[in-house]
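Engineer: Let's see this in three dimensions:
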Amino acid sequence: MMRRMAVAALLALQVAGCGGGSAVSDLGTVVRGAKGTTVQVELRPGQRFSLAVADNPSVGDSWSLRTMPDSKVASFISQERESEGDAPGSGGTTYFVFNAKRPGTTEIRLLNCWRCGQGKTPLTEESRRQSGEAIFAVTVK
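Structural biologist: Below you'll find the predicted structure:
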């Protein structure tokens, strides 16, 4: 009986979106960047923000957080993805969600390692040419 109640409670949590892997519903202030660009970001302490990059995993895009921010200035919350459609090959946007903490500056680098597979190092010349960083210079005032 206790086991059934525990299973029912876990299922209820998952359905409610409280279980592990649930998506963040508040992206905060969305700041868009792209490979090869540096974007200036100004925030207030306590402000949630997302660094957004267009992506399409079906063609080889694979965005990751290359450098964490100074933990006194901003903290990483999660990585989220929204697709532009249900069709195979649909592009979308990857969001890296953070919380601004205390006044200061930090740099956050996102890496698109194009067709790198499980590794984070381009293996071919084409992969090296297509890979790159989006840089965000974050200031919390």
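Engineer: Every contact and neighbour count from this point should use C-alpha atoms.
Structural biologist: Will do.
Engineer: So in this structure, which helix runs the longest?
Structural biologist: The single longest helix within the chain, with elements called by DSSP state H, is helix 2-16.
Engineer: I'd like the next helix or strand past it.
Structural biologist: strand 29-33 (DSSP states H and E).
Engineer: Also this sequence, please, to line up against the first:
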Amino acid sequence: MTHDLESMIQEKLDPLIECCALLANENKVLHNKIDELEMYSRRNCIRVFGVPETESESDKVVLDIAKELDVPLSPNELAVSHRVGRPDASNNAKPRAIIARITKHNLRHQLLKQSKNLPKIPGRNGVYIN
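Structural biologist: Predicted structure coming up:
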């Protein structure tokens, strides 16, 4: 009797174990796909470090830097920009980085290439782009 009961339980349990393994595999595949999509969406983004917090809008800062580097970036080619993280109230805190999404990949590439000239621009010492 117990043998029959064990075989019935095992009979019901096997499909559940198989289903669980399939779902775990599918979950892993979907996580990888999400990672790939997130990396692709960040493809046209840049990070600007070292810009003092006192400067106003991050869009204006990015456009000013592009202009100083002779990169023809217009406001409609800058999708979005913002500071990263929470503001720190202490006086000696490092300024937060700015993330900007540029709609055209070639402009992003041009901006990154010209960023090596940032230290030569007065007032932009300590500012760099990744």
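Engineer: Any chance you could compute the TM-score here?
Structural biologist: Superposed pair, TM-score by TM-score structural alignment, normalised by the length of the second structure: 0.34. Supporting alignment: 75 aligned residues with a CA RMSD of 4.9 Å.
Engineer: ok so, going back, give the buried residues for the longest helix of the first structure.
Structural biologist: The neighbour-count check on helix 2-16 of the first structure (16 or more other CA atoms under 10 Å) flags nothing as buried.
Engineer: what's it packed up against?
Structural biologist: Taking 3 or more CA pairs under 8 Å, 6 or more residues apart in numbering; DSSP states H and E as contact, there are no helices or strands that helix 2-16 of the first structure lies on.
Engineer: so how far is Arg47 of the second structure from the closest residue to Val48 of the second structure other than its chain neighbours?
Structural biologist: Excluding its sequence neighbours, the residue lying closest to Val48 of the second structure (CA to CA, 6 or more residues apart in numbering) is Ile129, at 4.6 Å. Using CA to CA, to the nearest Å, Ile129 of the second structure is found at 6 Å from Arg47 of the second structure.
Engineer: could you pull out the helices for the first structure?
Structural biologist: Ranges of helices within the first structure are 2-16, 125-130, based on DSSP H.
Engineer: closest one to Val53 of the first structure among those helices?
Structural biologist: Closest to Val53 of the first structure of the helices of the first structure, according to CA to CA: helix 125-130, at 14.7 Å.
Engineer: list the helices and strands the closest one packs on?
Structural biologist: The contact analysis (3+ CA pairs under 8 Å, 6+ apart) places helix 125-130 of the first structure against no helix or strand.
Engineer: Tell me which helix or strand comes right after the longest helix along the second structure.
Structural biologist: If you go by DSSP H, the second structure has its longest helix at helix 2-41. Note on helix 2-41 of the second structure: by DSSP H and E, the next helix or strand toward the C-terminus is strand 45-49.
Engineer: buried ones in the helix or strand just after that following strand?
Structural biologist: As assigned by DSSP H and E, the chain's next helix or strand after strand 45-49 of the second structure is helix 58-68. Using 16+ other CA under 10 Å as the test for burial, helix 58-68 of the second structure gives Ser58, Asp59, Val61, Val62, Leu63, Ile65, Ala66, Glu68.
Engineer: How about stretch 3-10 of the second structure?
Structural biologist: Neighbour counts over stretch 3-10 of the second structure (16+ other CA under 10 Å) mark no residue as buried.
Engineer: ok, so of the buried residues of helix 58-68 of the second structure, who is nearest Lys113 of the second structure?
Structural biologist: Minimum distance to Lys113 of the second structure across the buried residues of helix 58-68 of the second structure is 11.2 Å, recorded for Ala66 (CA to CA).
Engineer: what about Gln114 of the second structure, neighbour count?
Structural biologist: When neighbours are defined as other CA atoms under 10 Å, Gln114 of the second structure has 16 of them.
Engineer: Roughly how far does it sit from Ile129 of the second structure?
Structural biologist: Taking CA to CA, one finds Gln114 of the second structure at 10 Å from Ile129 of the second structure.
Engineer: Thank you, goodbye.
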